[in-house]
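Chemist: when you get a sec, could you give me coordinates for this:
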Amino acid sequence: MYQHFYQRFLQANPDKQHFASHSHHYWPDVTREATLAYWDDSASMVDDKWLHIFGQVIPQTQQLIADILNLPAPEQIVFAGNTHELVMRLFSCFDLSKPLNVLSTDSEFYSFQRQATRLAEFDNIELTSVPTEPFASFTERFIAKVKMEQPDMVFCSQVFFNSGYAIADLPAFVLAVAEVTDAMIVIDGYHGFMALPTDLSAIAERVFYLSGSYKYAQGGEGCCFMAVPPGNNQRPWYTGWFAEFGTLAAEKSALVLYSNDGNRFAGATMDYTALYRLHAVLLLFKKQGITVGRIHQYVMQLQQAFLAELSRQQHPLLNQQSLLLYRPDQHGHFFTFKLASTSEVADLAAFLKNNGVITDYRTDRLRFGFGLYHNSDQFDLSCLKRG
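Modeler: Presented below is the predicted three-dimensional model:
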């Protein structure tokens, strides 16, 4: 149905079933033209390309993202090369020589988890991690912990990368957290953006929302973004000269000035090839009427077809009994199968790869992701009969 958008990737991988779209999504063909367009613009405009990028490409991409997330102020979206850069900029809103209490979960992606754990090695920085399992009680347990701890920062994923568990009603979750704390609230939306229909309008003034183009936005690595609450007046000490764009014409003073929009969290000079790719994908989907809702419905159909194919194979390890979680109303776009050990998972992943079935795994969990470039009629797990 949608495979014609991905001809180059599909033709380059003719004998593979790529079930790692949650990790490295195939890119639509328009991203190749977008990559060349960045080169061409650089060649034809040279220094003036920055006027084009900041005057047209960035505002257009901000608007496309704002439309998808129902954000009222597109100018509050800031771009960076990766989410780690944005996470560090958020940490730098605090005086790290003073006590800092951060509350999160035991299931955050490494861009946050590694940095937060390293910072927690300092005596004055405390990191509290709430277990995501059991999933049925996670929301209640997390909010209760926020109320008890009264942290300075709350950081939580929309969809957890190591399970697929999704917060069913993100606005209600954020508002419940905001009701019991004045802390900075940050949501990692990387596994939610362009996968699950997401409306941030009710929480736009309260939450920092992080995501990027590497996964479901299908633009590849190198372009992440953060939605910054309007009226935010934080002064991150980890700051680059792009954060001063809105004040470059102002008279200089001893005080470091910041833009009055999301760019107060900007860094410095970066390669905008990835932004061109993201812009091209989002524009393609808008023109084709491919909404996140349509994508989500299609992926849920793929997931059902995959489970039916898996059931036919009757594999002793990879089966619905080892599926960690599946509730359509609380699930992202990948399945996670939990096996007995890391070595068992590694061996099975290697076997599948040798048979053209591409997956990925984290410790004892094997993950299968789904995207628009899949066709359920072509799912074939018959190799499991031999493994």
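Chemist: use CA for all of it now, contacts and neighbours both
Modeler: Noted.
Chemist: who's in contact with stretch 74-83?
Modeler: Applying Cα atoms under 8 Å, 6 or more residues apart in numbering, the contact partners of stretch 74-83 are 59, 62-63, 65-66, 86, 111, 210-212, 221-230, 261-263, 265-267, 270.
Chemist: could you also give me the structure for this next sequence, so I can compare it with the first?
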Amino acid sequence: MTATSRKDLFSRALSLDPDRLHFAAHSHHLWPDASFDGQIRAWVEANTFADRKWDLVFGDVVPEAQAHVAKELNLPSPDTVVFASNTHDFLLRIVSGFERKPVRILSTDGEFHAFRRQAERWEEAGEAVVTRIPLNPVETFDDRFIAAARGGGFDLIVISQIFFKTGQGFGAVEDLAALARPEGPWVIVDGYHGFMATPTDLSAVADKIFYVTGGYKYAMAGEGAGILHAPDGFCPRPVATGWFAEFGNLMGPPDGVQYRGDAGRFWGATFDATPLYRFNGARRILDENGLTTAAIADHARGLMRRFQDAVAAGEAGRLDRAEILNPVTDETNRARFLAIRHADAQAWRARLLEANVVTDVRDDTIRFGFGLYQDEADLERMIATCARVL
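Modeler: Okay, the predicted model is just below:
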């Protein structure tokens, strides 16, 4: 079933700027009304339960959020899911589990800045040696990356499910999972542009890979809801560890630091649970309305196809002079945005913003993101605006 636009679920956000055309659902997704209710609930319960708040958080809020993630990713157990303020926290904790330095890392030249910057700094400090496989040429990337991974010699493999700048998808996660071992290599899949953007089934690889994502984008929960799926037996004792990881069923030497045996070994310290309230609220409202990720992705794909056709027909100003890096085809693992490359991308984004059309830009690539709060009328207005100002 294909979803239709559901502006009614976003009435608060849309009413704050009724004339704005927000085509950056891939960047800062607007928050549904249910997230506002979750925000209020977090405040009320924190003050109602006060000193007993954490019993509620770990007894109710966290298990509900874990169940939502496990359902979305088709995980065998919600116990493999844990939360932090951001995915960078998880990156630090996972890499801290390697006692031998430098850590030998295989990755790409297209990872998001959270990993890019940290990896470069690790290299400067002599803590990592990073091999980066170029994304281009796109047509051969999957084969080239898998060949490098099979070549061996790596402790850690880091790859995006969907690349943040170009929108291209990686289609060989199962091949990487086949290489993963508790003693190394470990595989981290960055799912930030995949989670709740495109149907994602990890059931076949959940026992082999780490999967990191968060609530900022398609999960519609805003900042502060970093999500990790951690396979059992991989990185059992991260060196970077918070005191919340010492609650539960503990494992380890009796005279040493012990850790939870499930994903809770990656807990940090005191955190703000409010983002999880927002995430739970957003997930509940989707479930109540029968809005699956597949249905929402189909809605977005329909808008993208129309926009892509308009660009090709010259209906959207000078965008027809640019290259669409991830044109819509029939693929299932695709971004929920169109990445369009041109030397004038920065200027185009600025002109659209002046016209109250929100997109975003990465270097020479302007990105148009699509979601549940846009309809065909919004799209036609955006196309007309592009024709006028570009």
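Chemist: could you tell me the TM-score of the two chains?
Modeler: Overlay of the two chains. TM-score (TM-score structural alignment, normalised by the length of structure 1): 0.93; 380 aligned residues with a Cα RMSD of 2.1 Å.
Chemist: re earlier: which of the contacts of stretch 74-83 of structure 1 fall within strands?
Modeler: 210-212, 224-227 (DSSP state E).
Chemist: measure the closest residue to residue 387 of structure 1 other than its chain neighbours to residue 204 of structure 1 for me?
Modeler: In space, residue 387 of structure 1 comes closest to residue 351 once its chain neighbours are excluded; the distance is 7.3 Å by Cα to Cα, 6 or more residues apart in numbering. Using Cα to Cα, to the nearest Å, we find residue 351 of structure 1 at a distance of 45 Å from residue 204 of structure 1.
Chemist: out of these two, which sits in the more crowded spot?
Modeler: Taking other Cα atoms under 10 Å, residue 351 of structure 1 and residue 204 do not tie; residue 204 has more neighbours (21 against 17).
Chemist: contact partners for that one?
Modeler: 71-72, 227-230.
Chemist: am I right that it is in a helix?
Modeler: No: assigned with DSSP: H, G, I helix; E, B strand; the rest coil, residue 204 of structure 1 falls outside any helix and is coil.
Chemist: give me the neighbour count for the residue opposite residue 228 of structure 2 in structure 1 once aligned.
Modeler: In structure 1, the residue paired with residue 228 of structure 2 according to TM-score structural alignment is residue 226. Using other Cα under 10 Å, the number of residues around residue 226 of structure 1 comes to 27.
Chemist: quick one, what contacts residue 226 of structure 1?
Modeler: 77-79, 86, 208-211.
Chemist: and it, how far from residue 385 of structure 1?
Modeler: Going from residue 226 of structure 1 to residue 385 of structure 1 by Cα to Cα gives 45 Å.
Chemist: in structure 1, what stretch matches stretch 7-20 of structure 2?
Modeler: Against structure 1, stretch 7-20 of structure 2 falls on residues 3-16 (TM-score structural alignment).
Chemist: how far is that stretch from where the chain is centred?
Modeler: Remark: stretch 3-16 of structure 1 is offset 24 Å from the chain centroid, using Cα atoms, centre = their mean, to the nearest Å.
Chemist: what does stretch 215-224 of structure 1 give?
Modeler: From the chain centre to the centre of stretch 215-224 of structure 1 is a distance of 9 Å (Cα atoms, centre = their mean).
Chemist: could you do stretch 180-197 of structure 2 as well?
Modeler: That offset, for stretch 180-197 of structure 2, works out to 11 Å (Cα atoms, centre = their mean).
Chemist: buried stuff in that stretch?
Modeler: By neighbour count with 16 or more other Cα atoms under 10 Å, stretch 180-197 of structure 2 contains the buried residues 180-181, 184-197.
Chemist: got it, and stretch 126-137 of structure 1?
Modeler: Result for stretch 126-137 of structure 1 [16+ other Cα under 10 Å]: buried residues 126-130, 132, 135.
Chemist: closest to residue 256 of structure 1 out of the residues you listed?
Modeler: Using Cα to Cα, residue 126 is the member of these that sits closest to residue 256 of structure 1, with 29.0 Å.
Chemist: which residue in structure 2 lines up with that closest one?
Modeler: Counting by TM-score structural alignment, the partner of residue 126 of structure 1 is residue 129.
Chemist: superposed on structure 1, what's the mean shift for the helix or strand its match falls within?
Modeler: Using DSSP states H and E, residue 129 of structure 2 falls within strand 128-133. Aligned to structure 1 and superposed, strand 128-133 of structure 2 gives a mean residue distance of 0.8 Å (mean Cα distance after the TM-score superposition for structure 1).
Chemist: other SSEs contacting that strand?
Modeler: Packing partners of strand 128-133 of structure 2 (3 or more Cα pairs under 8 Å, 6 or more residues apart in numbering; DSSP states H and E): strand 103-108, helix 113-124.
Chemist: how about TSV for those, with distance to residue 330 of structure 2 and mean neighbour count added?
Modeler: Shown next, in TSV, are these (distance: least, Cα to Cα, whole Å; neighbours: other Cα atoms under 10 Å):
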stretch	distance to residue 330 of structure 2	mean neighbour count
strand 103-108	25	21
helix 113-124	29	14
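Chemist: between the ones you listed, which one is closest to residue 249 of structure 2.
Modeler: Across those, closest to residue 249 of structure 2 is strand 103-108 (Cα to Cα), at 29.7 Å.
Chemist: show where that closest one falls in structure 1, residue numbers please.
Modeler: Strand 103-108 of structure 2 maps onto residues 100-105 of structure 1, going by TM-score structural alignment.
Chemist: residues making contact with the matching stretch?
Modeler: Outside stretch 100-105 of structure 1, the residues touching it (Cα under 8 Å, 6+ apart) are 94, 124-132, 146, 149, 151-156.
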